[in-house]
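Colleague: pasting the structure only:
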């Protein structure tokens, strides 16, 4: 073969070799081919540890139940003076003539909802429904904790008779947390700052409450009122059971609390409750800004919880 043809073939061979090398994985110094490895931090993250992509996006959480994505945004937390006055008038109107002789709704009952303020929130995941008896039973089997003996409704009813510590331990067992009071209210009201999860008008058909309790005079299976869903798709944010929140309760916290991702005071005696229970009759208890609280060891047939996952 003459020199010219030899040069042409060497050139072609070089191109082929370069093409093959371009498609090969990187090789270490010992010549053993290895596939590219994803970033460890991303590889180890669970779906509930990563941001969602759209409001109401659903994923399966670590305890097998659905979490919904609550995107970052702002909302008006609390109530205005006019809203407090209107609610007090509503409460008085629900009293019988005999009750009105001895009682009226004092302003201090709702003053802890004041002042209303704009709060900025980061995105987070929230349980679409409250934790059920079945879920809590499975948790007790895994941890050797005692199941609350008086939480005796059906498997799909919200677990009740759990104190704040019970709720916290359940959430942490699955790598989750209780929602903060601000997270809870934001998920219930949304950027429009609704009075009720479904809107601004009271509708007794959209929740489990004292006016439409079933024949067993108790809670309902979680998710039984889809028309009462909040803006992010969370169900039973009003009614069924009160829900423990992560925060310590402080009467005047709104007056000086931070305006970005508030987490409550640093210490306290009682913990926050939100949502309104199945055995309450006054509609004021089911407003999104309504606040309640109790001792950390308190248990009741009207108190349960749901979980959240805050994105770090």
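Modeller: That came through, no problem. These numbers were taken from a predicted model, which means no experiment stands behind them.
Colleague: drop to CA atoms for contacts and neighbour counts, all remaining ones
Modeller: Will do.
Colleague: residue contacts, the nearest residue to residue 232 once chain neighbours are set aside?
Modeller: Leaving aside its chain neighbours, residue 232 sits nearest to residue 56 (4.5 Å; criterion: CA to CA, 6 or more residues apart in numbering). Residues near residue 56 by CA atoms under 8 Å, 6 or more residues apart in numbering: 68, 69, 70, 231, 232, 233, 234.
Colleague: try 7 Å this time
Modeller: Contact partners of residue 56, counting by CA atoms under 7 Å, 6 or more residues apart in numbering, are 68, 69, 70, 232, 233.
Colleague: what element comes up after the strand or helix carrying residue 82 heading to the C-terminus?
Modeller: Taking DSSP states H and E as the criterion, residue 82 maps to helix 81-93. Next along the chain after helix 81-93, taking DSSP H and E as the criterion, comes helix 97-100.
Colleague: so what secondary structure elements neighbour that next one?
Modeller: With contacts taken as 3 or more CA pairs under 7 Å, 6 or more residues apart in numbering; DSSP states H and E, helix 97-100 sits against no other helix or strand.
Colleague: got the contact list for it?
Modeller: So helix 97-100 is contacted by nothing (CA under 7 Å, 6+ apart).
Colleague: roughly how far is that helix from the heart of the chain?
Modeller: Computed by CA atoms, centre = their mean, to the nearest Å, the chain-centroid distance of helix 97-100 equals 39 Å.
Colleague: thinking again about what came up before, and the helix holding residue 82, what's buried?
Modeller: Of all the residues in helix 81-93, those buried under the rule 16 or more other CA atoms under 10 Å are 83, 84, 85, 87, 88, 91, 92.
Colleague: do you know how far the fourth one is from residue 287?
Modeller: What that stands for is residue 87. Note on residue 87: its distance to residue 287, by CA to CA, to the nearest Å, is 10 Å.
Colleague: Kindly report the same for the second one.
Modeller: Distance from residue 84 to residue 287, counting by CA to CA: 11 Å.
Colleague: try this one next to it:
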């Protein structure tokens, strides 16, 4: 069952009743879609732990990349271990606090986002139809809307997805509907609408995929989505509470380290340069340096779905225990009181990593601790995913006995 809902980029840097905290979608994506439907149908109107941990030296880690024999092709080994999850740094938002001790087990992770070419193979092999390609389903749409919201007519329920369209000039950052639009016909093949194309972008991250789509791909590929803890551990690349995935400086020695708006676009967010011709978007995977584990684009380029339900207070709940939390799988439900107009218990999954739209004025979500909650049926032009695989799953899939298994480095 599929449906479509409005979305925004990550929320503004400065928290307010109108904008919400960084790493959060801000006001309801659902309400933006609803506004689109109402417009079409007028008859319906009725960081880092502060000071305490300063060791930021590059970890002495050798990347272990799978080759199809000694590990899954296209995946890197993440050794696991104990780390401080979340952040107490000045720029950290409430949903990132407090930093708390977590231990994760070792796992394999895709070296980069799932690409357009890889997703195409899945679709061709299975005939799968994504959420964005289906007419919105009222049952999955209404749970994100205020109780009693009337159902729109069938003529208004058209397949499509949320697309970043930008603005012609500077605007208030309080109203995301100025730069996001629900576009009929937008989907993974046409991420900016029916006239757009992914031709020549086989090695870009696939976007306009929902959590449901990512789960379907994972099942087909024999993998799974990472937990939130696994994702953050992998994104940190062995660094202790660094501000960014690569260290504490945004552009060390003037070098751009990720595909984010800051440093990539000449004009302030969300202004689209006429000269650029709307070129803002994803970049080829691996365009920027990989971290110590061999993982590219852990932050920037496209947001990434992870497995956990989103609770704004999850880190506070985890930090209430004095022990190290072992391999957490996340909460059993969703809870987000900071999304006006959306029921606090509306289903949301965690998304991580930020995207090409993140910038210092509006979104600082290209930090390993930044997090937000997103409706699992939401598809957007800056949202994709990558997958993980447990070592035992790889060993079993290749018929290795306990004695024949290839050892991988562990902590």
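Modeller: Cool, got the structure. Predicted model only: the values in this text are computed from it and were never measured.
Colleague: coming back round to it: closest to residue 252 of the first structure out of the buried residues of helix 81-93 of the first structure?
Modeller: residue 84 (15.0 Å; CA to CA).
Colleague: Without its sequence neighbours, what residue ends up closest to that closest one?
Modeller: Counting by CA to CA, 6+ apart, the residue nearest residue 84 of the first structure is residue 110, at 6.4 Å.
Colleague: Can you give me the neighbour number for that neighbour?
Modeller: Residues within reach of residue 110 of the first structure, counting by other CA atoms under 10 Å, total 23.
Colleague: same check, this time on residue 299 of the first structure
Modeller: Neighbours of residue 299 of the first structure under the rule other CA under 10 Å: 18.
Colleague: thinking again about what came up before, residues shared between the contacts of residue 87 and residue 287 of the first structure?
Modeller: With contacts taken as CA under 7 Å, 6+ apart, residue 87 of the first structure and residue 287 have no neighbour in common.
Colleague: mind listing what's buried in stretch 89-108 of the second structure?
Modeller: Within stretch 89-108 of the second structure, the residues scored as buried using 16+ other CA under 10 Å are 89, 91-108.
Colleague: could I get the buried residues of helix 81-93 of the first structure as a markdown table with distance to residue 207 of the first structure?
Modeller: Output for the buried residues of helix 81-93 of the first structure, formatted as a markdown table (distance: CA to CA, whole Å):
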| residue | distance to residue 207 of the first structure |
| --- | --- |
| 83 | 22 |
| 84 | 22 |
| 85 | 24 |
| 87 | 19 |
| 88 | 22 |
| 91 | 19 |
| 92 | 22 |
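Colleague: What's the biggest helix in the first structure, counting residues?
Modeller: helix 3-22 (DSSP state H).
Colleague: what distance separates that helix from the centre of its chain?
Modeller: Distance, centroid of helix 3-22 of the first structure to centroid of chain: 63 Å (CA atoms, centre = their mean).
Colleague: what span of the second structure lines up against that helix?
Modeller: Counting by TM-score structural alignment, helix 3-22 of the first structure falls onto no part of the second structure.
Colleague: Tell me the secondary structure of the aligned residue in the first structure for residue 261 of the second structure, please.
Modeller: Using TM-score structural alignment, the equivalent of residue 261 of the second structure in the first structure is residue 210. Secondary structure for residue 210 of the first structure, judged by DSSP: H, G, I helix; E, B strand; the rest coil, is coil.
Colleague: now the one 10 residues further on
Modeller: The local conformation at residue 220 of the first structure, judged by three-state DSSP, is coil.
Colleague: Residue 241 is in contact with that one, correct?
Modeller: No. Shown here, residue 220 of the first structure and residue 241 do not form a contact pair, counting by CA atoms under 7 Å, at 9.4 Å.
Colleague: So which of the two has more stuff around it?
Modeller: Neighbours were counted for residue 220 of the first structure and for residue 241 using other CA under 10 Å; residue 241 has more, 33 against 24.
Colleague: Helices of the stretch 51-200 of the first structure, start to end?
Modeller: With helices called from DSSP state H, counting those that start in this stretch, the stretch 51-200 of the first structure shows them at 81-93, 97-100, 133-143, 164-173, 181-189.
Colleague: which bit of the second structure covers the last one?
Modeller: It refers to helix 181-189 of the first structure. The aligned range for helix 181-189 of the first structure is 228-236, by TM-score structural alignment.
Colleague: Would you map the strands across the first structure?
Modeller: 58-60, 66-70, 73-77, 117-121, 124-127, 242-248, 270-274, 292-295, 303-304, 308-310 (DSSP state E).
Colleague: Mean deviation, the longest one versus the second structure?
Modeller: What that stands for is strand 242-248 of the first structure. Once fitted to the second structure, strand 242-248 of the first structure is off its aligned match by 0.3 Å on average (mean CA distance after the TM-score superposition for the first structure).
Colleague: which residues are contacting that strand?
Modeller: With CA under 7 Å, 6+ apart, strand 242-248 of the first structure has contacts from 164, 178-181, 263-265, 267-268, 270-277, 302-306.
Colleague: can you give me the offset of that strand from its chain's centre?
Modeller: How far strand 242-248 of the first structure lies from its chain's middle: 11 Å, per CA atoms, centre = their mean.
Colleague: ok, and for stretch 296-306 of the first structure, which residues are buried?
Modeller: Neighbour-count burial for stretch 296-306 of the first structure, counted by 16+ other CA under 10 Å, picks out 296, 299, 301, 302, 303, 304, 305, 306.
Colleague: What lines up with the fifth one in the second structure?
Modeller: Just to be clear, that refers to residue 303 of the first structure. In the second structure, the residue matched to residue 303 of the first structure (TM-score structural alignment) is residue 383.
Colleague: tally of neighbours for residue 268 of the first structure?
Modeller: 12.
Colleague: Give the full set of residues in contact with it.
Modeller: Neighbours of residue 268 of the first structure in contact, by CA under 7 Å, 6+ apart: 248, 249.
Colleague: Quick check: the gap between it and residue 248 of the first structure.
Modeller: In terms of CA to CA, residue 268 of the first structure sits 5 Å off from residue 248 of the first structure.
Colleague: What of residue 184 of the first structure?
Modeller: Distance of residue 184 of the first structure to residue 248 of the first structure, given as CA to CA: 14 Å.
Colleague: what's the answer for residue 80 of the first structure, then?
Modeller: As judged by CA to CA, residue 80 of the first structure and residue 248 of the first structure stand 23 Å apart.
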